[in-house]
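Asker: what's the 3D shape of this:
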Amino acid sequence: MLQPVSPRLGEAAVFRLPLPVDYAGVQRWLRVGFPQSFPRSTLSLRVEPSPWLIWPHAMETGLCLHGFQQKPVNGSPETVVKDSLSRLGKIIEISLPTADPAFRSEEFQREAISYWKNQQSVSNQNVSLLKRPSRSRSLIAVTVPRMRSHDGIEPVWIAESADDISAHIRRVAGVRVNIRAPASAAFYLRLTSYPEIKAPSPEGWLAWLTPHVAVDDFAKLLFWFGESSSMISRWVALELPGGSDSAIYCLNLRDHSLLPNRGVTLGVRAGRRQATRTSRDSLVIVSATINVLDRREILSRDRSIDAPLLSEARIVIVGQGSLGSPVALHLARAGVGHLTVIDPDELTSANLGRHVLGTDELGRNKALAMRDRLQRDVPIVSVVAIPAHVELALLTHPEVFESADIVIVTSADWASEVALWRKKSDGANWRLIQSWSEPNALVGHALVAPAGSADARHLFTDKGRFKHAFTTWPGGGSVPLPACGQSFIPGGEIGMSGVAGMVAQVGIASLAHRGEERLWVSSVSNPQLAEGLGGSYIGPVLPEHATSMTLTRAWPEAVPNE
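Answerer: I've put the predicted structure just below:
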């Protein structure tokens, strides 16, 4: 049944194959093209005439055989051909007259956003929805031109209230914005069913939506559309059926006079000073990238049972160095709602090899810089920075500790650790986690003290050396610096990251399981490297063939004073 046809430029051979008549009653043909570099280059499969918007998984220029960002199969020529035709066969089965129409419709719906985007141009303004509304309603929109990204894309923030947008901009950018007369330039619309796969025309977009929206919601949309008719750019966010975490597609309604590569500025008084459309009947519709920045969306891929428990948690992290900074970032991304970071030091170039912060923050106080970084990258976390030693913070900010669930000390500074253990021995109600890495970061430890009175100072020497260390090093392992009393504990980024992950997990477990145990958690990774670094490993033996392990048990027994 294969019919050879003339190759095009770059093709070695081409064949034509008749396909079964599809559900639309059309006889189509499969064009199989072998590029000259086959099988290094993928096989070309095209259906003629094009089944675009008729068959599921059919694109304008070909077929979506491998799904979103999936790599085509490689191997022998026979393997490539067999795999490609097998995938094609599944698409053809859905498109036969005997296929279930409901299943075919479901296949279209799963890829609805891809179909609509492929039919429309894309706006050059990204839309950020600060919180997913629980009902259809109008929203306000604000832009801040000075916060345009490096590629020139200007963000548009939409929310139910001006206070939400002001708080978000202040949190992520440190910019105070007083929104006095916001523009109601957006509408959030919940759909009850899927509109047609064919994207709407500017004249027919309301009719395209009408059968798929509740009557009351459509009335609200029409009212907003009339009230906002003077705006040259507006946004309609369509929540597809499927519940509170379903996908959202955003239409950007623009006046034809607005150039394709231009956005619109909606400032703090845009509701009073709106640009007027040149014609009320000349809309252009493009798609807009929309991101939801609420807690549910940001944490939607974390299905652990602990995630919902973290939003109200308050954790204080003492030290924002090579251990404390990744611990803070882990906890923020895990969903901890409130963090306080404490550190008196500034970021230097020697910190860059194993710190969360980068060159833009050189010379800045670590706590202040980490606050800005966390609030910019994880907008659902509230961060307070105290650029001071913890001994002073205990005196000047007692309320921070009184409201804390957990205090994690990562500073490896014995004076700071002693100050916190003194508070614990007096009955402080917050749980304390003292965490540190041994030299070269092959071993990390965390001592967990429950709420109430506890004291682990007896596990350390007078100079703060842990009496149950797993490694030994000449001179104690720390490296002195040419400054007054300063030194550092050596360790690379990979080792410190492992210890930081362990400490963050211990912190989250302590929030979720409020036990009374006094726990000692240790992580060990590649201890065989100690000898090559000039030290010795004297800790627990790892299981056969294992290169790392984590141990959890009660605090070690006291060792008599040496």
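
Asker: For the rest of this, base every contact and every neighbour count on C-alpha atoms.
Answerer: Fine.

Asker: How many neighbouring residues does residue 135 have?
Answerer: Look at residue 135: counted by other Cα atoms under 10 Å, it has 10 neighbours.

Asker: ok, now how distant is it from residue 227?
Answerer: 19 Å (Cα to Cα, to the nearest Å).

Asker: What helix or strand is residue 447 located in?
Answerer: strand 443-449 (DSSP states H and E).

Asker: For the protein, which segments count as helices?
Answerer: 77-94, 101-110, 112-119, 162-173, 205-209, 215-227, 295-298, 324-334, 366-377, 390-396, 398-402, 414-425, 493-512, 529-532 (DSSP state H).

Asker: how about the third one: buried residues?
Answerer: I take that to be helix 112-119. Using 16 or more other Cα atoms under 10 Å as the test for burial, helix 112-119 gives 112, 113, 114, 115, 116, 117.

Asker: thought the second one was touching residue 251?
Answerer: No - contact status for residue 113 versus residue 251: not in contact, 11.1 Å apart, counting by Cα atoms under 8 Å.

Asker: Please identify every residue contacting each of these two.
Answerer: With Cα atoms under 8 Å, 6 or more residues apart in numbering applied, the contact sets of residue 113 and residue 251 do not overlap.

Asker: for residue 77, what are its contacts?
Answerer: Contacts of residue 77 (Cα under 8 Å, 6+ apart): 38, 39.

Asker: Please tell me how far residue 315 sits from residue 89.
Answerer: Following Cα to Cα, the distance that separates residue 315 from residue 89 is 55 Å.

Asker: which one of those two has more residues nearby?
Answerer: Neighbour totals were compared for residue 315 and residue 89, and residue 315 leads with 29 against 12 (other Cα under 10 Å).

Asker: Do I have it right that the more buried one meets residue 332?
Answerer: No - distance between residue 315 and residue 332: 10.1 Å, which falls outside the contact criterion (Cα under 8 Å).

Asker: Residues that sit against both of those two, list them.
Answerer: Jointly contacting residue 315 and residue 332 under the rule Cα under 8 Å, 6+ apart are residue 339.

Asker: which residue is nearest the centroid of this protein?
Answerer: residue 298 (5.9 Å; Cα atoms, centre = their mean).

Asker: OK, contacts around the nearest residue to that residue once chain neighbours are set aside?
Answerer: Among residues not flanking residue 298 along the chain, residue 292 sits closest, at 7.7 Å (Cα to Cα, 6 or more residues apart in numbering). By Cα under 8 Å, 6+ apart, the contact list for residue 292 reads 128, 129, 130, 131, 132, 298.

Asker: Pull the contacting residues for residue 317.
Answerer: 324, 328, 339, 340, 341, 342, 407, 408, 409, 410.

Asker: State the distance from the third one to residue 408.
Answerer: Just to be clear, that refers to residue 339. 11 Å.

Asker: Let's compare: structure for the following, please.
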Amino acid sequence: MPEGVDPLAKCFKSAVSLVESRWQQAGLRPRRLDARQLATYRGRSAEIGWRFDCDFSDCRRRLDVLVTAAFPFAPAQVALVDRPSFLTWPHVERDGVLCLVPDHATFPIDDPYAGIAELLEMTFDLIEALIRGERNGDFRSEFLTYWHHAGRGQARTILSLIEPAPPSRIVRIWEGARRTIIADNDDTLRDWLRNFAPTIPAGELRFKSGLLVWIDVVPLPSEYPCSAKDVYDIAARAGVADHLDELAREMRQRLIVMLGAGTDNGPALVTTVVNRPKIVRGSDPLLAGFRPSRVPEKVLQARLFGGNAADRTSVERIDPTWVHGRDRDPRISSLRGATVAVLGCGSVGGPVAMTLARAGVGKLILVDKQTLTGANVGRHPLGVGSIGAAKTSELAKRIRSDLPHIKVECHNSLVQDLLLGADCPLAGVDLIVSALGDWPSESLLDEWQSALTRRLPIVYGWTEPHAAAGHAIVVFGSTDRLRDGLDATGSPHLIATRWIHETRSYEPACGAAFDPYGPVELGFITSMVAQTALDALLGQAASATHRIWLARRTFIEAAGGTWSDELRAIAPEALDGATMIERRWSRTAKDLAA
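Answerer: All right, here's what the predicted structure looks like:
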């Protein structure tokens, strides 16, 4: 027992003593596990264990109760010593430890005996159900877990971009040194790889075919394919054995066959690999007795899809619907087809662009003329490795690398140059987020929007000093304008905070002014701006919506500020801060209370 943290060691000893005392009171005499017995649970960090002899409906079985040094804060575990072979019963790990509760389950730490008693009650219920064969359906609903446990053959990382749905079909595959990528077509595969690893030479972007077999019923572990013949039989039952025959003629070193199926918890994808029989002393088992081009198809099929072992490998889904919401976010179909332009990729625009990418927006257009400096790094997604480079191109690299399925276009230029150009790339987007904080540019953008013949939402976002408050407004054009809430010089009619002293600071350089704030307080504002952008995209925010984030009142006062009279008039209930208010973007100062 580690003695480094004495209070925790006392908690552990007290909990163990309490549990053993309660067992004695109940007339139970479990045996303490010795070091050799505890060693059978290597990797479980078991500090102490007890063994019970228990009568079940079929026979007497031994149960081990295990606790780590973190007990009672970490719950106990129960293991079944006398058990059938691995994967005969669900919820029984290879070492016999039972999966009784999900990872998020909790137990009372002030009554450790009650927690163990509850686990033992669950254990008896589970084992009796397993004896009666009532839980085999769990093998199907939790298919990916049991397939992973049954993995065999060479370990490889397989990433899937395919749409996880029927029908069975040919898929395209790229195999690199560290990972294998599978997609529905060459274009998807090529675009993803160029984003993820742009330095891969074009000559190495060579793809081959594999097969997705969509099966009607999720197999039990006893039905998992063990041999190449098993794989062929599964394809034959699905009606796509002819695809395997076609792929077999290429006689590659390995043939990747994905299996897909619907489960109670959504679609599941796994992979089998049929390996070409090894050439031994120059003799090729596939060609024996025939010239390479003269092997009869039935002979080739029998030799490739014979009794040789098939690998079983797990798959990591990286298709957009899984990455962005695990198939449960209904917004993704709309967001995948959307294009959003982010103007200004600094401390506000940079985080907003990253958030929109992670939310699943299909294409981003980044516009900014500036390069990253050391002063930017503390509150920007980019790090010191990007200092001296254009913010747009570095941010694009980051998004492409993290989320290779997202399309990113970048313009290292002034917004004015784009708006005044003949072919403005902003004209065809679905939404613009302006984080410029620059009145000349944003007034031009406002005028440009008013001249459009279609409704194009623009979200403007900015911060007040110390990020004590932040603003996000949505303007659709037509009758609503950015300038409705600003004076002639671009200053907002409604400012949430007032400051006794000048808040703007200066670097020892010409015109290098900045507002002091850090990434923590800024995070609330960039999240609000990003949320407003999503709402505008999805039709959940009306034109002229104005959202204001207010930091904690104590934070503002500590920084030397206070709430403005205008804010006190329109939101007296929000003056403690740490909240967001929503109002209509006003035309004049007189409309503030409207």
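
Asker: what TM-score do we get after superposing?
Answerer: TM-score of the superposed chains, computed with TM-score structural alignment, normalised by the length of the first structure, equals 0.82; 521 aligned residues with a Cα RMSD of 3.4 Å.

Asker: Find me the equivalent region of the strand holding residue 447 of the first structure in the second structure.
Answerer: Mapped onto the second structure using TM-score structural alignment, strand 443-449 of the first structure covers residues 469-475.

Asker: And stretch 315-330 of the first structure, by the same measure?
Answerer: Against the second structure, stretch 315-330 of the first structure falls on residues 340-355 (TM-score structural alignment).

Asker: From the chain's centroid, how far away is the matching stretch?
Answerer: When distances are taken as Cα atoms, centre = their mean, to the nearest Å, stretch 340-355 of the second structure is centred 20 Å away from the chain's centroid.

Asker: In the second structure, what sits opposite residue 107 of the first structure in the alignment?
Answerer: Counting by TM-score structural alignment, the partner of residue 107 of the first structure is residue 138.

Asker: same thing with residue 138 of the first structure?
Answerer: By TM-score structural alignment, residue 138 of the first structure lines up with residue 170.

Asker: I'd guessed residue 2 of the first structure sits against residue 15; true?
Answerer: Yes - with contacts counted by Cα under 8 Å, residue 2 of the first structure reaches residue 15, the gap being 5.9 Å.

Asker: Looking at the two, which one has more neighbours?
Answerer: Taking neighbours as other Cα under 10 Å, residue 2 of the first structure and residue 15 compare with residue 15 leading, 17 against 12.

Asker: Residue 512 of the first structure against residue 308, yeah?
Answerer: No - with contact defined as Cα under 8 Å, residue 512 of the first structure does not reach residue 308; the gap is 10.0 Å.

Asker: gap between the two ends of the match of stretch 315-330 of the first structure?
Answerer: End to end - Cα to Cα - stretch 340-355 of the second structure spans 12 Å.

Asker: Only the buried residues of that stretch, if you could.
Answerer: Neighbour-count burial for stretch 340-355 of the second structure, counted by 16+ other Cα under 10 Å, picks out 340-355.

Asker: Quick one: residues contacting the aligned partner of residue 384 of the first structure in the second structure.
Answerer: Mapped onto the second structure by TM-score structural alignment, residue 384 of the first structure lines up with residue 409. Residue 409 of the second structure makes contact with 363, 364, 365, 366, 396 under the criterion Cα under 8 Å, 6+ apart.

Asker: make it 7 Å
Answerer: 364, 365, 366 (Cα atoms under 7 Å, 6 or more residues apart in numbering).

Asker: Equivalent analysis for residue 506 of the second structure, please.
Answerer: 512, 513, 514.

Asker: The first structure: which residue goes with the second one?
Answerer: Read that as residue 513 of the second structure. Under TM-score structural alignment, residue 513 of the second structure pairs with residue 487 in the first structure.

Asker: one step back: please determine how far the alignment partner in the second structure of the residue nearest to the centre of the first structure is located from residue 143 of the second structure.
Answerer: By TM-score structural alignment, residue 298 of the first structure lines up with residue 323 in the second structure. Per Cα to Cα, residue 323 of the second structure is found 20 Å from residue 143 of the second structure.

Asker: Can you get me a residue count around the residue nearest to residue 445 of the first structure when sequence neighbours are not counted?
Answerer: Once flanking residues are discounted, residue 445 of the first structure sits nearest to residue 522: 4.4 Å by Cα to Cα, 6+ apart. Neighbour count for residue 522 of the first structure, taken as other Cα under 10 Å: 22.

Asker: try residue 576 of the second structure
Answerer: 13.

Asker: the more surrounded of residue 339 and residue 408 of the first structure?
Answerer: residue 408 (27 against 24).

Asker: so what's the closest residue to residue 251 of the second structure other than its chain neighbours up against?
Answerer: Spatial nearest neighbour of residue 251 of the second structure, chain neighbours left out: residue 276 (7.3 Å); criterion: Cα to Cα, 6+ apart. For residue 276 of the second structure, the contact set (Cα under 7 Å, 6+ apart) comprises 252, 253, 254, 304.

Asker: what's the answer for residue 313 of the first structure, then?
Answerer: By Cα under 7 Å, 6+ apart, residue 313 of the first structure lies in contact with 336, 337, 338, 405.

Asker: tell me which of the residues you listed are still there in the second structure?
Answerer: Checked against the second structure using both residues aligned by TM-score structural alignment, their matches' Cα atoms under 7 Å, the contacts of residue 313 of the first structure keep these contacts: 336, 337, 338, 405.

Asker: Translate the last one into the numbering of the second structure.
Answerer: Under the alignment (TM-score structural alignment), residue 405 of the first structure maps onto residue 430 of the second structure.

Asker: looking at it, its match is touching residue 336, isn't it?
Answerer: No - between residue 430 of the second structure and residue 336 there is no contact under Cα atoms under 7 Å: 11.7 Å.

Asker: hang on, the earlier thing: between the contacts of residue 276 of the second structure, which sits nearest residue 312 of the second structure?
Answerer: For these, the residue nearest residue 312 of the second structure by Cα to Cα is residue 254; the value is 12.7 Å.

Asker: Identify the spatial nearest neighbour of that closest one, chain neighbours not counted.
Answerer: residue 275 (4.3 Å).
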